[in-house]
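Engineer: structure here, sequence nowhere to be found:
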């Protein structure tokens, strides 16, 4: 497996696939190949010591209680809800979408809404390894939100 570092180089850096959980050898992480052997061992030890912070499947992802944090979108006044027309999908993509949505519903990340006022299409994007990633097309919602007049500062300004 080859991974690219943030800094462009002439040659890609080889990554090492490591199984850190002995109970689930199929669950792996990638460690950059430019690490020394001692560095790789140290990274693996830190990861093994903190296995409980990783979400290996959707059901492992626990939500933040609404009493602790809740996010609300600011929508421009007098903006009508955007309802995108449903896009058709090829049968194999449609099957993948149904399976992914079912996983999200079972994990409690999504729930069914009968009378939605906003509607955005799902978009499948091919990953570099050939698998699909399910995304949502929020272009209509983004247009309805006011732009920030103050961008986030450059990180070097903060440091």
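Structural biologist: Sure, I can see it. The shown structure was predicted, so the numbers you read here are calculated from the model rather than taken from an experiment.
Engineer: alpha carbons only for contacts and neighbour counts from here, please
Structural biologist: Will do.
Engineer: residues contacting the longest helix seen in the chain, please?
Structural biologist: If you go by DSSP state H, the chain has its longest helix at helix 91-106. By C-alpha atoms under 8 Å, 6 or more residues apart in numbering, the residues outside helix 91-106 that reach it are 58-59, 110-112, 124, 134.
Engineer: could you turn the buried ones of these into a ChimeraX selection?
Structural biologist: This is the ChimeraX syntax for the buried subset of those, where burial follows 16 or more other C-alpha atoms under 10 Å:
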select :124
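Engineer: biggest separation within the contacts of helix 91-106, which pair?
Structural biologist: Farthest-apart pair in these is 59 and 124; separation 21.6 Å (C-alpha to C-alpha).
Engineer: this is the other structure I want to compare:
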């Protein structure tokens, strides 16, 4: 039950119990907030939701919230200093995988399947994968012609907001070359298009992939 008497809602929620130190009793996720039809305000530490008797509200305490925040930072300062590479975890396969070529004329086009299945099932899966080779992509060129109605990335910003210009960064020759190559691939396949602004806005951000490229 959430809220005060009359202006409250009663819902069943499944919680994931985690064995770790925390200053919080519970963390409410987006599915639950959506189910409550709740509107949150981090600035005001407030959650409002519709009830049968007008609008219900749960109000947080600014002092308690700050104490919890500082306590979380003090649990392990080392975690706060970990970089992206240190935090990256690669899941190990649960069985030995076998390379399966999908195009007999191009050995670069292959995928991996498990070896623990029965031979008949294995052959059925291989035949299905080869028939569905058009859904695989090994390069940017293999993904040309994507319909924007399927997926499009947009920046959710207010048109009236003034852009904040970052200080222009100069990259090393190796990184500058990598940026130009990747941008050219995206332009060639029409994933992105060139636009012109009167002012410099933001720098490129480079992140290493799991294969160290």
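Structural biologist: Received, thanks. All values reported here derive from a predicted model rather than from experimental measurement.
Engineer: how close are the two chains, by TM-score?
Structural biologist: Overlay of the two chains. TM-score (TM-score structural alignment, normalised by the length of the first structure): 0.59; 123 aligned residues with a C-alpha RMSD of 3.2 Å.
Engineer: what does stretch 62-72 of the second structure correspond to over in the first structure?
Structural biologist: Per TM-score structural alignment, stretch 62-72 of the second structure has no counterpart in the first structure.
Engineer: what span of the second structure lines up against the longest helix of the first structure?
Structural biologist: Under TM-score structural alignment, helix 91-106 of the first structure corresponds to residues 173-188 of the second structure.
Engineer: with the first structure overlaid, report how far the matching stretch is off on average.
Structural biologist: Superposed on the first structure, stretch 173-188 of the second structure shows a mean distance of 1.4 Å to its aligned residues (mean C-alpha distance after the TM-score superposition for the first structure).
Engineer: the most centrally placed residue in the second structure: what secondary structure?
Structural biologist: Nearest to the mean C-alpha position of the second structure, by C-alpha atoms, centre = their mean, lies residue 153 at 12.7 Å. Assigned with DSSP: H, G, I helix; E, B strand; the rest coil, residue 153 of the second structure falls in the coil class.
Engineer: can you show me the strands along the second structure?
Structural biologist: 2-3, 8-9, 39-41, 46-50, 55-59, 97-103, 106-114 (DSSP state E).
Engineer: pipe these into CSV and attach distance to residue 161 of the second structure and mean neighbour count per row.
Structural biologist: Formatted as CSV, the strands of the second structure follow (distance: least, C-alpha to C-alpha, whole Å; neighbours: other C-alpha atoms under 10 Å):
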stretch, distance to residue 161 of the second structure, mean neighbour count
strand 2-3, 36, 16
strand 8-9, 37, 18
strand 39-41, 21, 13
strand 46-50, 26, 17
strand 55-59, 30, 16
strand 97-103, 50, 15
strand 106-114, 46, 13
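Engineer: next, format these as CSV and append distance to residue 162 of the second structure.
Structural biologist: Output for the strands of the second structure, formatted as CSV (distance: least, C-alpha to C-alpha, whole Å):
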stretch, distance to residue 162 of the second structure
strand 2-3, 39
strand 8-9, 40
strand 39-41, 23
strand 46-50, 28
strand 55-59, 32
strand 97-103, 50
strand 106-114, 47
